[in-house]
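Engineer: predicted coordinates and the sequence they were generated for:
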Amino acid sequence: MYRVLLVDDEPFAIEGLQLLIDWEKNGFEIEAVCGDGEEAARVIRESKPDLVVTDIRMPSMDGLELIAQMRLEGNKQTKFVVMSGYSDFEYARKALQLGVSHYLTKPIMSEEADEVLENLNSVLEEEKRKKQAIHYTQRFAVRRALSALIRSEELSAADQTAVDRLAEEAREWAYIRVELEEAELAAAVESAIDLLEDGKGGRSGYVVEQGPASFGLVYPLGDEGKLALRETAEFVYGQIQSRIGGSFNMAVGGIADELFSLSDSYREAMDATSYFFFERRKKPLYYEEIKEQVFGYESQLWEAAEKIVEAVETNDEREVIERLQKIFNHFAKQMTMPSLVSAFATYIMVQCSGIYKELGGDADQLLERTGSPLVGASGHSLLKLQAFMMSFCLMCREELSLLRGRQQGGTLAKVEAYLREHYRESVTVKEVAELYYMNPVYLGQAFSRKYGASIHEYTHRLRMNEAKELLHKQDISGAALAERLGYCSYQHFLKQFEKRYGMKLAEYKKSIIDLKS
């Protein structure tokens, strides 16, 4: 709705305008009424209405004087419609000279007023579209110029003009980096634009550097400097957090003493994001707080990696778990360089995959099953990498053991292969023994010696391994899971699950959700 101010020294005339004209139908609403020109001038200065409908003949300041005064003061956007009971040419001529496009003769006829308002609505809508187009064009130009500036790229002539204009806004500037889940990006960017670029938060700033799971904010600082930066960062963090319904990472660079030094603040913010690898914060992280800290570098890590690969190759599950837990605790305590930790994990994966391939396994298929340890900005965390490596190494250990068993051949290997294919069915030792013409007691003892578990227990392991994979890949109910794995009793499935993983099914599902968040 466009806002309207009615001006007339006759109360009955004001009442008539309010009652006889259907303002809402034409996209207008009456915001205020005034009884003389001086009062109207004060209201126009304060609220800048979209339309003023004013009588010409009024005491103190008439309608034409009111319009002339507003134009003289620089108000070019407010539209004026003048009314008069005197329909002579002189009034109309003066009104046209002042840029008044519509002149109504008293008494006002509703049909004539509707026509005027409909025309004015079209004019205002067109002006609004043009302003929005200009606004979005300027916003794009500013974003492009700032993106080039923070990356220390050569500025085009248009970019240089935009930067020179921005430099006049403030002396000091800062860059803020936001990293979050890809699915939350659109809502977070929209919130930041509302708060900074559209001014809904009472602050000004610019959204730049938008990526798949991150974006940047460039903020001009006033005289308050650091205090203003902290207040803005925490305000924006809180608003985005409430919008997306969860925490995310925000790194705040140091203050650049001029716009052309903004790339320094950008690099500092990017340096600060490395610390999110060790800790997911629920508030902004300021470069000033961590600039004296350094990451550790340790050359002996490759020896630790070889020990883990050896434990995987020799099928020592306990050794794999203990060594991984120990080294990742060490990473967290020493704040080992994130890129070094990533290289450490990659080395183990390459070595284990190579051994798997040498034994005849499909290494590419193994990697496809386990996925990638670092997916998107939000995936770069020590905790998630540790969980991934634990899962990968234990799976690889099991697969290597199975490959060796198959290579040795014999009936036991065939029995194991049969179980892997039919573990979802109700399989007994007696049935398997009859299938391979063996004594059930001998088969049970031999299988236990070779695979470290009875046929019954081995079947449960296969079922539980699939249960774990399914729980990580999809949201599936316990009852559906039990039925899919071949358990006749849901309670029996729950008992077996808790026995092997040390927690109830509901607790395990919650741990998966927590790990992904």
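Structural biologist: Looks like it arrived, so ask away.

Engineer: please count neighbours and contacts with C-alpha atoms only from this point.
Structural biologist: Will do.

Engineer: would E31 count as being in a helix?
Structural biologist: No: counting by DSSP: H, G, I helix; E, B strand; the rest coil, one finds E31 to be strand, located in no helix.

Engineer: so what's it up against?
Structural biologist: Shown in contact with E31 (CA atoms under 8 Å, 6 or more residues apart in numbering): 3-5, 49.

Engineer: quick one: it from R323, how far?
Structural biologist: The gap separating E31 from R323 is 73 Å, by CA to CA, to the nearest Å.

Engineer: and H135, how many neighbours?
Structural biologist: Other residues lying near H135 total 12 when counted by other CA atoms under 10 Å.

Engineer: one more: D364?
Structural biologist: 10.

Engineer: helix, strand, or coil at it?
Structural biologist: Per three-state DSSP, D364 ends up helix.

Engineer: put this next to the previous one:
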Amino acid sequence: MRFKVLLIDDEPGALEGMQLWIDWEKLGFEVCGTCTNGAEGLKAMAELSPDLVVTDVNMPLMSGLEMIEEWRKSGNKNISFAIISGYSEFEYARKAMRYGITHYLLKPVEPEEAAGELRKIYSELLHEEEERQWSEMALVEEQVFLIRQLLEDSPGSEREYPDNLITLSAGREAWNICLIQTEPTMYAELRGAAAALISQEQAMFLIDLAMNRLGIVFGYSPDQGQADGVCQVLAKLAARYTGQRAAAAIGAPEESLLHLANCYKTAEEALKFKFYDPEYTGVISYASIEDRHFQYHYDPTRLVDNAMEALTLLNAAGYRETVTAEAELFRELLLAPEIVKKAIYHLMYKMKEHMEDSLGKKASDALAKWDFSALADSALGLNELLALLLSLGEECIDLLSEEQELKSQGIVQEINEYIREHYRERLTIKKLAKHFYLHPVYLGQLLMKKNGVGFNEWVHNLRIEEASRLLLENKLRNSEIAEQVGYVNYSQFLKQFEKRMGMSPGEYKGRN
């Protein structure tokens, strides 16, 4: 750490010598200015705010001791002093001790002797600075503790407040709070950046509110606009975290810090509107949304039922259509974010249960990356939740489809054997689906993929194949054969036979 030093002496040679022969930088100091008398010194101290003043005591216009006495009376910043005097001026040194000045350099100033004394002074200044910093930190911690308690006040609270809190409140004409919400994983980094920026500001306090939310409480003068200090802090944070999940909102201001709970309540309300904002940049104020109101009545049954039906039927397009349409309804109704999140989380858990019931451990392993419990504390907006829900649905349908594919490899063989045994009957795709507990559409797709033809074509092929065999035996009439293979209508049999064999049953029998 480096301290500022002001040099005062009416002899130009003495001033030059102190600057040239003492290695101030090595000793932890930097010379911020020089003066030739006490009157100039008072003015320079007020302007330059040095930590140490090294001054001659015997100077025209105003002596060094007179200057020190005047400075101490003014009540300005506490500055350390070291006086320079000769052997013949012992009375000055004795008087200086009455002012609490213990550092004394003899003229002419010897560099080594001065260095030793300045090292002592540096050590004292460093100790004082550390104590000052600890004292300031303790004061801020106490203020932060008291401010956090204010956030818990109920409207119209009339409890007793500590004097130091009342004094702090009176120091500014208006107070407000800015809430910043981010992801739990980003919180520590963002908080550190905010704390570093706030440390340079006056009447501004960082309040930890939750694992992913912090508050910046600030006082300001309304005639200077909406708190230039906090605006600069937020602008720097926004530039650093552009495009990341960090939403900020400012409440309605209050004239007294003691009414901070009202600021907090309105900032929370404003922050909710960021849920429908696809961008995370910028700060939303309560003044911009106070006339808008959320809807809190919503029945999630339709969303859950329709989405689960699409999932069960492996209908990816239907699932996407259901979820997207419901999201548009959320925007249209301006449904409260907590209600939207509750509905979406409910659907996600339903999907998870269905997957675990259908796939067991395989589903648990596949869905392990989806931390549903962490979503409640996330800063996700509607667009991101929608994308998450769509992605989850697509993955679930893919997993279920893969499982169906594996199972179908065995069941298709069983279905085909059943068709071979019952094709003579009035067999339909619906009856077959009911028998094997499958959806008719899915069953039709399954048979097409395995056999290369649709269900009806497959049944006709089997019937005509059997009819051809019976025709060659020449034991039954053609109409009897048609009926035996499953055709009630002979014309339909004739049509299907000619289509496949390229000739009539009679011609087939004659040729063979």
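Structural biologist: Sure, I can see it. Please read all numbers here as calculations on a predicted model, not as lab measurements.

Engineer: rewinding a little: got TSV for the contacts of E31 of structure 1, with secondary structure and neighbour count too?
Structural biologist: Formatted as TSV, those follow (DSSP: H, G, I helix; E, B strand; the rest coil; neighbours: other CA atoms under 10 Å):
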residue	secondary structure	neighbour count
R3	strand	17
V4	strand	22
L5	strand	22
P49	coil	19
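
Engineer: which one among the residues you listed gets closest to M395 of structure 1?
Structural biologist: Comparing those against M395 of structure 1 with CA to CA picks out R3 as the nearest, at 68.2 Å.

Engineer: can I assume M250 of structure 1 sits in a helix?
Structural biologist: No: judged by three-state DSSP, M250 of structure 1 forms no part of a helix; its state is strand.

Engineer: corresponding residue for it in structure 2?
Structural biologist: For M250 of structure 1, the aligned residue in structure 2 is A248 (criterion: TM-score structural alignment).

Engineer: what's the closest non-adjacent residue to its match?
Structural biologist: I180 (4.4 Å; CA to CA, 6 or more residues apart in numbering).

Engineer: and the residue mapped onto the one you found from structure 1, what does it touch?
Structural biologist: Under the alignment (TM-score structural alignment), I180 of structure 2 pairs with V178 in structure 1. Residues counted as contacts of V178 of structure 1 (CA under 8 Å, 6+ apart) are 214-217, 248-251.

Engineer: any idea which of those residues has the most stuff around it?
Structural biologist: Busiest of these [other CA under 10 Å] is M250, holding 29 neighbours.

Engineer: in structure 1, what stretch matches the helix or strand hosting L470 of structure 2?
Structural biologist: Following DSSP states H and E, one finds L470 of structure 2 within helix 455-473. Counting by TM-score structural alignment, helix 455-473 of structure 2 falls onto no part of structure 1.

Engineer: dump the residue contacts of the match of M250 of structure 1.
Structural biologist: 178-181, 271, 282-284.

Engineer: in structure 2, which spans are strands?
Structural biologist: If DSSP state E is used as the criterion, the strands of structure 2 fall at 3-8, 29-35, 52-56, 80-85, 103-106, 174-182, 204-210, 213-220, 246-250, 283-285.

Engineer: mean deviation, the shortest one versus structure 1?
Structural biologist: Superposing on structure 1 and averaging over aligned pairs (mean CA distance after the TM-score superposition for structure 1), strand 283-285 of structure 2 comes out at 0.6 Å.

Engineer: what's next to that strand, contact-wise?
Structural biologist: Contacts of strand 283-285 of structure 2 (CA under 8 Å, 6+ apart): 234, 247-252, 267, 270-271, 274.

Engineer: quick check, nearest of the residues you listed to N76 of structure 2?
Structural biologist: L234 (33.3 Å).

Engineer: residue in structure 1 matching that closest one?
Structural biologist: Correspondence of L234 of structure 2 to structure 1, assessed by TM-score structural alignment: Y237.

Engineer: ok, that match - contacts?
Structural biologist: 250, 283-284.

Engineer: not counting its neighbours along the chain, what's nearest the residue most central in space within structure 1?
Structural biologist: The residue lying closest to the centre of structure 1 (CA atoms, centre = their mean) is L185, at 2.7 Å. Of all residues not flanking L185 of structure 1 in the chain, A213 sits nearest, at 6.1 Å (CA to CA, 6+ apart).

Engineer: these two touch, right, the one you found and A377?
Structural biologist: Yes: using CA atoms under 8 Å, A213 of structure 1 is in contact with A377, at 6.1 Å.

Engineer: so what sits against both of those two?
Structural biologist: 179-181.

Engineer: check the gap between E310 of structure 1 and D362 of structure 1 for me.
Structural biologist: The gap separating E310 of structure 1 from D362 of structure 1 is 20 Å, by CA to CA.

Engineer: scratch that, H460 of structure 1
Structural biologist: H460 of structure 1 is 25 Å from D362 of structure 1, by CA to CA.

Engineer: more neighbours, these two?
Structural biologist: Higher neighbour count among H460 of structure 1 and D362: H460, with 20 against 13, using other CA under 10 Å.

Engineer: so which helix or strand takes in the more buried one?
Structural biologist: Short version, using DSSP H and E: H460 of structure 1 is in helix 455-473.

Engineer: can you tell me the closest non-neighbouring residue to K79 of structure 1?
Structural biologist: K79 of structure 1's closest residue in space is L51 (CA to CA, 6+ apart), at 4.7 Å.

Engineer: who's in contact with that neighbour?
Structural biologist: If you count contacts by CA under 8 Å, 6+ apart, L51 of structure 1 has them with 2-5, 78-81.

Engineer: S401 of structure 1 contacts D316, correct?
Structural biologist: No: the pair S401 of structure 1 and D316 does not pass the contact test of CA under 8 Å, sitting 10.3 Å apart.
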